[in-house]
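Trainee: Have a look at this prediction, sequence included:
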Amino acid sequence: MTSEARASTRAGLLFGIGAYALWGAMPVYFLLMRPAGPFEIVAWRILFSLVFCALLLLVTRGFGRFRSVLHDRRAVASFALAGALIWANWTVYVIASTSGRVVDAALGYFINPIVTVLLGVVVQKERLRTLQWVAIGVSVLAVVVLAIETGSLPWISLALAASFGLYGLVKKRAGRIDAVSGLTLETAWLVPVAVVQLVVVGSTSGLAWGSAGWFPTLMLTSAGVGTAVPLLLFASSTRRLPLSVVGFLQYIAPILQLAIGVAVLHEPMSTGRWTGFVLVWVALVVLVGESLVRGRSRGIARVEPDPVA
C-alpha cells in the first residue's frame, strides 16, 4: 500500500469514527436542548437542516446537481417517502432520548442490520441462507424476552429499526444521489410538517426557541449543523474505505448510546434486559460472521453499512 493510499485509509477511518461517534452522542445533544420537547426539536431540526444544506449547495456550487435531481420525478417521489420515514425515525429517536429510553434506542440500531436483511426477503424477494435465518430467529427470541421482561413490545426499538430499515431501502431504490442534495430534498418535503408542529407547540405549551434562554436556543439553532456534519463525514468515509470496514464502524453508534443510557443517564438494566441485548449481539455475530466467510470465499469481505439517522 502506498503512502497516499495509507493516508486515504487513515482519513476514511477518522471520518467514519467521527460520524458514528457524533450519531452515538446524539442523545446528550438533544438533552441539551431542554426544555424543548421532542416535536419542537424535530421541527427545528428539519428547518435548520434545510437552511444549512442550502448554504452548502451555495458554497459548493451544488445547485446544478440539485436541479438535476428535481427533474427526476421518480427520485422526487422516492425522497418524499424517504422524508416521511426519516421524520418518523427522528421523532421516535428524540422521544427516546428525552424520556429516559436511550437504551431502547440503542437496541433499535443493533437490530437494524437484521431488519435490513429481513426486508430483503419481504420486499426484494431475496433468498436467505441458513445462518441468516438463524440470526433472524435469535433476534425474534430477543424481542420476545424483552417483551416478557417489560410486559409490552419494545416499540421504540422496533419503530427505529423498521423506519430506518425502510428508509435505507427507499434510498437504495432512488439511485446514487449525493448526500447534500438528498438531505435537502427530504427536508424540503418536511417543511410543512415542521411548520405545523411549531404552530401547535407554540399555541399549547409554548416554544423554547427564543424564550428559554440563549443556550437552548443556540442548541436548537445548531440542529442543522448537527444533522448534516455526521452525514458528510459518513459520505467522506465511504469514499475511502471498503464497505466491510464501514459496516463494522456502524456499531460504534449503538454502543455509545448504550453506554450513555446505562453509565450517564443511569437507565435500569435488569437481567432480562441484558439477556435480550446478549441475544441480539449473538444474532449480529452470526450475521456478520456468515457475511465475512461468504465474502472471503468470493474474494471480498462485505458488510452493508447502515448510517444512523
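Mentor: In hand now; what should we look at?

Trainee: Could you use CA atoms for every contact and neighbour count after this?
Mentor: OK.

Trainee: how many other residues sit next to the residue nearest to Leu153 when sequence neighbours are not counted?
Mentor: Once flanking residues are discounted, Leu153 sits nearest to Ala147: 4.7 Å by CA to CA, 6 or more residues apart in numbering. For Ala147, the neighbour count with other CA atoms under 10 Å is 17.

Trainee: dump the residue contacts of Pro216.
Mentor: Leu32, Met33, Arg34, Pro35, Ala36, Ala208, Trp209 (CA atoms under 8 Å, 6 or more residues apart in numbering).

Trainee: Count the residues that sit near Trp214.
Mentor: 11.

Trainee: From Leu58, how far out is it?
Mentor: 28 Å (CA to CA, to the nearest Å).

Trainee: outside of the strand or helix carrying Gly137, which residues touch it?
Mentor: Secondary structure from DSSP states H and E places Gly137 in helix 130-150. Applying CA under 8 Å, 6+ apart, the external contacts of helix 130-150 come out as 111, 114, 117-118, 153-154, 272-273, 275-277, 279-280, 282-284, 286-287, 290.

Trainee: Report the buried residues of that helix.
Mentor: Neighbour-count burial for helix 130-150, counted by 16 or more other CA atoms under 10 Å, picks out 131-133, 135-136, 138-143, 145-147, 149.

Trainee: Could you say which helix or strand holds Arg176?
Mentor: Here Arg176 is assigned to no helix or strand, by DSSP H and E.

Trainee: Revised request: answer the last question for Trp23.
Mentor: Secondary structure (DSSP H and E) places Trp23 in helix 3-24.

Trainee: following that helix, which helix or strand shows up next?
Mentor: helix 26-31.

Trainee: In the helix or strand encompassing Ala228, which residues are buried?
Mentor: Assigned by DSSP H and E, Ala228 belongs to helix 223-240. The neighbour-count check on helix 223-240 (16+ other CA under 10 Å) flags 223-228, 230-238, 240 as buried.

Trainee: try stretch 87-99
Mentor: Trp87, Ala88, Asn89, Trp90, Thr91, Val92, Tyr93, Val94, Ile95, Ala96, Ser97, Thr98.

Trainee: now stretch 98-118
Mentor: By 16+ other CA under 10 Å, the buried positions in stretch 98-118 come out as 98, 100-118.

Trainee: Next step: these restricted to helices.
Mentor: 98, 102-118 (DSSP state H).

Trainee: Verify the stated contact: Arg74 with Ala174.
Mentor: Yes - when contacts are counted by CA atoms under 8 Å, Arg74 is listed as touching Ala174 (7.3 Å).

Trainee: So which of the two has more stuff around it?
Mentor: Using other CA under 10 Å as the criterion, Arg74 and Ala174 rank with Ala174 on top: 18 against 14.

Trainee: what helix or strand is the closest residue to that one other than its chain neighbours on?
Mentor: By the measure of CA to CA, 6+ apart, the closest residue to Ala174 outside its immediate chain neighbours is Ala75, 5.4 Å from it. According to DSSP H and E, Ala75 maps onto helix 73-98.

Trainee: A further structure is provided below for comparison with the first:
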Amino acid sequence: MFKGVALSITSSCLFATLYYYATLLSPLNGEEIFGWRMLLMLPCITAFLIISGEWCQVKAVWQRLSQKPQLLIGLCLSSALLGTQQWLFMWAPLNGHGLDVSLGYFLLPLVMLMLGKVVYGDQLTSIQKIAALCAGLGALNELYQVGKISWSTLLVAFGFPLYFMLRRKLSTASLGGLWFDILLTLPVAAYFALGDRSTPGVFTQVPNLYLLLALLAVISSAAFMSYTVAGKHLPFSLFGLLGYVEPILMVAVALILGEQIKAEQWLTYMPIWTAVGLLVLDGGRYLRATRLLAREQNSAKVKVDLCDFV
C-alpha cells in the first residue's frame, strides 16, 4: 500500500509539472501538444518496458488478444477514454474551460469513492470517511461558486472512473495495458500533431522545441507509468481520494504563474487540503501498524525457531 501511495503522489507531482510545462511549448496549441505527447510517449514507455524486463506485460495482452479478438473492442474503448481525457487536459485551459475541468478533478475522487464503495465494496477507515466529507464540502463550495455543471466537468468526473473500471474489467490495469491504450491513440495523435499546420515551419521558428518535446515525453511517460502502477496497489476508493493531490499542486502552479485565489475559493481549497492531510495521517498510521505487525511476526518466528532448537 505504501508503494501505491508514493507512486500516486509522484504521478500527481509530474502531472502538475506538465501543467506548467505546457506554457513553455508555444506556439503549439493544446491539440498539437496532446498529439506530440501521445506520439512520443509510446517509444519512451516501450524502452522502459524492455529495459526493465517488463515487456512480458505487453506480450501477455497481445496473447490474450490473439486468443480472444473481441478484446480489441474493449481496448479501443479504453484507449478512447484515455485519449479524450488527455486531449481535454491540454485543450481546456486554452479554450475557456479551465475552471470547468478543475471542478471535474475536484469531483473525480468523490465519484471514485462512491463507485469503490458501491461496486467494489471497499471499506473506509474513520479517517478516510472524514477526509471524504471534507473533500465533499470543498467540492460543493466549488460547485456553488461556479453555479453550473458543464459537459467538460462531467467528462472528467465520470470519464476517468469509467476508464479505471473498464481496465479492471478487461484485466489490463498494467503498463502493458497502458501501452496498448497509447498505441491505439496514435492515428488521432498524428492528425493533431502533423495535420493542419506546417510542422517544419513551427520547428524552424522555435528550434528548442525538439528538446522541449523530448522532455515532455519523458515527464508524461513517468507520470502515466507511476499512475498506472499506483492503481494496482491501492483500493479503488483510496486511489480516488489521493487524486486530490494533483489539483492542489495545480493550484500551486497557477499561483506561480500569477493567478490568485479569490476569497470565496478558500472554502473550496481549505477542506480539500484538510482531506489530503488526513489521508497522509491515515497512511502514516497504516505504515506504523504494518511495521509493528511485521516485528511481532518476526519475534514470534524467532521464538518458534528457538523452541525447535531446544
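Mentor: Looks like it came in fine. These figures come from a predicted structure and were not determined experimentally.

Trainee: related to what we said a few turns ago, just how off-centre is the helix holding Ala75 of structure 1 within its chain?
Mentor: 10 Å (CA atoms, centre = their mean, to the nearest Å).

Trainee: same check, this time on stretch 96-113 of structure 1
Mentor: 11 Å.

Trainee: likewise stretch 181-200 of structure 1?
Mentor: Worked out by CA atoms, centre = their mean, stretch 181-200 of structure 1 lies 18 Å from the chain centre.

Trainee: What are the buried residues along it?
Mentor: 181-191, 193-195, 197-198.

Trainee: Please apply the same query to stretch 65-76 of structure 2.
Mentor: Neighbour-count burial for stretch 65-76 of structure 2 [16+ other CA under 10 Å]: Leu72, Leu75, Cys76.

Trainee: Switch those over to JSON lines; also include distance to Arg37 of structure 2.
Mentor: Shown next, in JSON lines, are these (distance: CA to CA, whole Å):
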{"residue": "Leu72", "distance to Arg37 of structure 2": "23"}
{"residue": "Leu75", "distance to Arg37 of structure 2": "20"}
{"residue": "Cys76", "distance to Arg37 of structure 2": "19"}
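
Trainee: quick one: contacts of stretch 167-177 of structure 1?
Mentor: Val69, Arg74, Ala75, Ser78, Phe79, Leu81, Ala82, Leu85, Ile86, Thr116, Asp306.

Trainee: Can you tell me which of the residues you listed lies closest to Gly202 of structure 1?
Mentor: When the contacts of stretch 167-177 of structure 1 are compared for distance to Gly202 of structure 1 (CA to CA), Ile86 comes out closest, at 23.2 Å.

Trainee: could you say which helix or strand contains the residue lying closest to Leu107 of structure 1 once chain neighbours are set aside?
Mentor: Closest residue in space to Leu107 of structure 1, ignoring its immediate chain neighbours: Ser157 at 5.7 Å, by CA to CA, 6+ apart. Using DSSP H and E, Ser157 of structure 1 sits in helix 155-174.

Trainee: Ile136 of structure 1 versus the closest residue to Leu279 of structure 1 other than its chain neighbours, what's the distance?
Mentor: Nearest non-adjacent residue to Leu279 of structure 1, counting by CA to CA, 6+ apart: Ala142, 5.4 Å away. Using CA to CA, Ala142 of structure 1 is found at 10 Å from Ile136 of structure 1.

Trainee: next one: Val115 of structure 1
Mentor: Taking CA to CA, one finds Val115 of structure 1 at 8 Å from Ile136 of structure 1.

Trainee: what do we get in structure 1 for Ser220 of structure 2?
Mentor: By TM-score structural alignment, Ser220 of structure 2 lines up with Thr227 in structure 1.

Trainee: if I pick that match, what's in contact with it?
Mentor: Taking CA under 8 Å, 6+ apart, one finds Arg45, Ser49 in contact with Thr227 of structure 1.

Trainee: any idea how far it is from Pro27 of structure 1?
Mentor: Going from Thr227 of structure 1 to Pro27 of structure 1 by CA to CA gives 13 Å.

Trainee: now Ile252 of structure 1
Mentor: Ile252 of structure 1 is 14 Å from Pro27 of structure 1, by CA to CA.

Trainee: And Trp133 of structure 1, by the same measure?
Mentor: 32 Å.

Trainee: Same question for Glu290 of structure 1.
Mentor: For Glu290 of structure 1, the distance to Pro27 of structure 1 - CA to CA - is 32 Å.

Trainee: and what of Ala283 of structure 1?
Mentor: With CA to CA as the criterion, Ala283 of structure 1 and Pro27 of structure 1 are 25 Å apart.

Trainee: what's the answer for Trp155 of structure 1, then?
Mentor: 18 Å.

Trainee: Check Ala80 of structure 1 too.
Mentor: The value you get for Ala80 of structure 1 to Pro27 of structure 1, if CA to CA is used, is 26 Å.

Trainee: again, but for Ala43 of structure 1
Mentor: 17 Å.

Trainee: And for Ser222 of structure 1?
Mentor: 15 Å.

Trainee: more crowded one of the two?
Mentor: Pro27 (25 against 16).

Trainee: contacting residues for the alignment partner in structure 2 of Phe66 of structure 1?
Mentor: Mapped onto structure 2 by TM-score structural alignment, Phe66 of structure 1 lines up with Val58. By CA under 8 Å, 6+ apart, the residues touching Val58 of structure 2 are Leu175, Gly176, Gly177, Trp179, Phe180.

Trainee: again, only this time at 6 Å
Mentor: Counting by CA atoms under 6 Å, 6 or more residues apart in numbering, Val58 of structure 2 touches Gly176.

Trainee: Quick check: which element contains it?
Mentor: Per DSSP H and E: helix 56-67 holds Val58 of structure 2.

Trainee: and if you look at Gly182 of structure 1?
Mentor: helix 179-204.

Trainee: Tell me how far that helix lies from the chain's centre.
Mentor: 18 Å.

Trainee: likewise stretch 244-255 of structure 1?
Mentor: Mean-position distance between stretch 244-255 of structure 1 and its chain equals 12 Å (CA atoms, centre = their mean).

Trainee: So the one residue sitting closest to the centre of structure 2 versus Lys3 of structure 2, what's the distance?
Mentor: By CA atoms, centre = their mean, structure 2 has its centre lying nearest to Tyr227, at 4.9 Å. Between Tyr227 of structure 2 and Lys3 of structure 2 the computed distance is 11 Å (CA to CA).

Trainee: closest to Arg294 of structure 1 among the buried residues of helix 223-240 of structure 1?
Mentor: Of the buried residues of helix 223-240 of structure 1, the one sitting nearest to Arg294 of structure 1 (CA to CA) turns out to be Thr238, at 21.5 Å.
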